[in-house]
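In: Quick one, structure for this:
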Amino acid sequence: MNGDEYRAVLRRLTALDATAAAHRAEAVAWHEGRVAAADDAVRAADDAVREAAGAVRAAQRDLEEVDARAAGLWSDFVHRVGPAAERFGRTVPQPAVPRQRGELTTDDYLREVAAKIAYTPPARPLTGATTTVFAMFGVVGGLLGVAAHQLLRWAGTAAGGDWAAGLPVVALIALVLSPVVAVFAAKRVADRRGAELNAAAITTVLVSGLVTAGLLVAALGGG
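Out: Here you go, the predicted model:
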């Protein structure tokens, strides 16, 4: 190998070494870039996981809040409706997806339910049949009052002594209060039927009760 050939070989080796060095540098740069990209992807994934975990916790808190509000609304509904609510179950019914209406949120649906539960329909006006029912309450109250009156007077007479003086007073009080007790009974019935127990209805119960009691006491010949 002469000198020219030797120099040519050296030039080729030098060129190959430079090419290899460039390839090595490119490979190192590519590797570092891939490592950096992988690190960025891992950090982004970690951030996404933390964000998702936070969203899950927030959703769980929202769910618990909605469940608590729903339980409170159900309790109010059962309190207002009474045993009739048991046809929907003894506990809060399972949640269902409501019919979607625009952009309504959970709060909107809960407020709507609360408004429906809080709504009190206007009392129905008194009819002739209702007035008759109230009058019958007064009559029954008067009958019970007379029965209690006669029983207490008999017990006082039979016992003698202080009882003979005290029980007739108690009997008179029971006789007078019996129409008042009938008013409370009529009020419960009126509430269940959605009727209004106004002053006229109360007067009907009291007058019918007092008249019944007075007539019976007069007929029995004792006061």
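In: When you work out contacts or count neighbours from here on, use the C-alpha atoms and nothing else.
Out: Noted.
In: centroid residue for the protein?
Out: residue 73 (1.4 Å; Cα atoms, centre = their mean).
In: Could I get the contacting residues of that one?
Out: By Cα atoms under 8 Å, 6 or more residues apart in numbering, the contact set of residue 73 is 113, 114, 117.
In: do residue 186 as well
Out: 134, 137, 197, 205.
In: make it 10 Å
Out: 133, 134, 135, 136, 137, 138, 180, 192, 197, 201, 202, 205 (Cα atoms under 10 Å, 6 or more residues apart in numbering).
In: ok, now residue 204?
Out: Going by Cα under 10 Å, 6+ apart, residue 204 touches 131, 132, 133, 134, 135, 136, 137, 138, 183, 198, 210.
In: Can you select the buried ones among the residues you listed for me in ChimeraX?
Out: The following ChimeraX line selects those of the contacts of residue 204 that are buried, judged by 16 or more other Cα atoms under 10 Å:
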select :131,133,134,135,136,137,138,183,210
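In: now, which of the contacts of residue 204 sits nearest residue 18?
Out: residue 198 (109.5 Å; Cα to Cα).
In: Let me have the contacts of residue 186 in a markdown table, extended by distance to residue 155 and secondary structure.
Out: Listed next are the contacts of residue 186 as a markdown table, based on distance: Cα to Cα, whole Å; DSSP: H, G, I helix; E, B strand; the rest coil:
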| residue | distance to residue 155 | secondary structure |
| --- | --- | --- |
| 133 | 33 | helix |
| 134 | 31 | helix |
| 135 | 30 | helix |
| 136 | 28 | helix |
| 137 | 27 | helix |
| 138 | 25 | helix |
| 180 | 24 | helix |
| 192 | 38 | helix |
| 197 | 36 | coil |
| 201 | 35 | helix |
| 202 | 32 | helix |
| 205 | 29 | helix |
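In: quick one more, to check against the first:
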Amino acid sequence: MNQPVTSETYAAQVRRLADLSDRVRTQRAEAHTWYDQQCAAAERAVDEAAEQLRYAEREAAEARELVERVDAEAAHLWQALRARLGAGARRLGDPPGPALSATGDPLLLLHGVRGLLDRTRQPGELPASTNPLLALCGVLGAVLMFALGAGARALGTSNGGDLAVGLPVLGLVVTLLGPLVGLAPAKLLADRRHAVLSPRPVAVVLGAGLVTTALLLVLTR
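Out: Below you'll find the predicted structure:
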């Protein structure tokens, strides 16, 4: 048979049970507190990561805008350089790509390039010393077109029929265009000298071409 439990032993067991219950409640409270702290820390970490992500996205968007702006400005400056060089710009090719070793603010670098282009020599007028070359352009253009016109007239005369009527008219038109043809080599000359065809060079070319055409027409009558 079971031995009866004394009151002292029962009281000790109750106290022990109470102590264990207190320890369990304390540990449970500590566990809940630790869990809440971990959840709060995780939420803070998620919020910080989300903020960093938004910041990175803003930086990426700003970087893309900067790249597009730099590319557009570089292309514009490259076209300006090609315009300054004239006919020699064909050797430049396409705009160069970004330099991997470049440092500093690209907008400041582009601003410096823009200032350098602004300080370069603007296309001026051909000097008076080129007048003989300009006159020669007019003469050569007139002679070339007169020869083509004479060939058309001779071809019409030799064939007869409708060609005998149309080709002489075409030859006359071609001959009269002679002074204008001289402007093409004159433009090449101006491009090589980084200059523009102002009214004076154009007048020299046209004057020489008109005089040459008139003389040729008079001499071949």
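In: what's the TM-score here?
Out: For this chain pair, the superposition-based TM-score is 0.70 by TM-score structural alignment, normalised by the length of structure 2; 208 aligned residues with a Cα RMSD of 3.8 Å.
In: longest helix of structure 2?
Out: helix 7-85 (DSSP state H).
In: Show me what the next helix or strand after that one is packed up against.
Out: Counting by DSSP states H and E, the next helix or strand C-terminal to helix 7-85 of structure 2 is helix 106-119. Here helix 106-119 of structure 2 touches helix 7-85, going by 3 or more Cα pairs under 10 Å, 6 or more residues apart in numbering; DSSP states H and E.
In: circling back to that earlier point, how close does the residue nearest to the centre of structure 1 get to residue 117 of structure 1?
Out: Using Cα to Cα, to the nearest Å, one gets 8 Å for the distance from residue 73 of structure 1 to residue 117 of structure 1.
In: overlap in contacts of these two?
Out: Both residue 73 of structure 1 and residue 117 are in contact with residue 111, where contact means Cα under 10 Å, 6+ apart.
In: What range does stretch 162-172 of structure 2 cover in structure 1?
Out: Taking TM-score structural alignment as the measure, structure 1 aligns residues 162-172 with stretch 162-172 of structure 2.
In: and the matching stretch, which residues are buried?
Out: 163, 164, 167, 168, 169, 170, 171, 172.
In: Tell me, how many residues neighbour the closest residue to the third one other than its chain neighbours?
Out: Leaving out its chain neighbours, the residue that sits closest to residue 167 of structure 1 by Cα to Cα, 6 or more residues apart in numbering is residue 156, at 5.2 Å. The criterion is other Cα atoms under 10 Å. On that basis, residue 156 of structure 1 has 21 neighbouring residues.
In: Provide a list of residues in contact with residue 139 of structure 1.
Out: With Cα under 10 Å, 6+ apart, residue 139 of structure 1 has these contacts: 133, 145, 178-179, 182, 205-213.
In: If we use 8 Å, what do you get?
Out: 205, 208, 209, 212, 213.
In: which SS state does the closest residue to it other than its chain neighbours fall under?
Out: Among residues not flanking residue 139 of structure 1 along the chain, residue 209 sits closest, at 4.8 Å (Cα to Cα, 6+ apart). Recorded secondary structure, residue 209 of structure 1: helix (DSSP: H, G, I helix; E, B strand; the rest coil).
In: Tell me which residues touch residue 209 of structure 1, please.
Out: Counting by Cα under 8 Å, 6+ apart, residue 209 of structure 1 has contacts 135, 137, 138, 139, 140, 141, 142, 143, 178, 179, 182.
In: That one and residue 125 of structure 1, how far apart?
Out: Distance, residue 209 of structure 1 to residue 125 of structure 1, by Cα to Cα: 22 Å.
In: before we move on, the earlier item: the residue nearest to residue 167 of structure 1 should be in a helix, yeah?
Out: Yes - counting by three-state DSSP, residue 156 of structure 1 is located in a helix.
In: ok, it - contacts?
Out: 163, 164, 165, 166, 167, 168.
In: Distance check, it against residue 33 of structure 1.
Out: Per Cα to Cα, residue 156 of structure 1 is found 110 Å from residue 33 of structure 1.
In: What of residue 116 of structure 1?
Out: From residue 116 of structure 1 to residue 33 of structure 1 the distance is 63 Å (Cα to Cα).
In: now do residue 92 of structure 1
Out: Separation of residue 92 of structure 1 from residue 33 of structure 1 (Cα to Cα): 58 Å.
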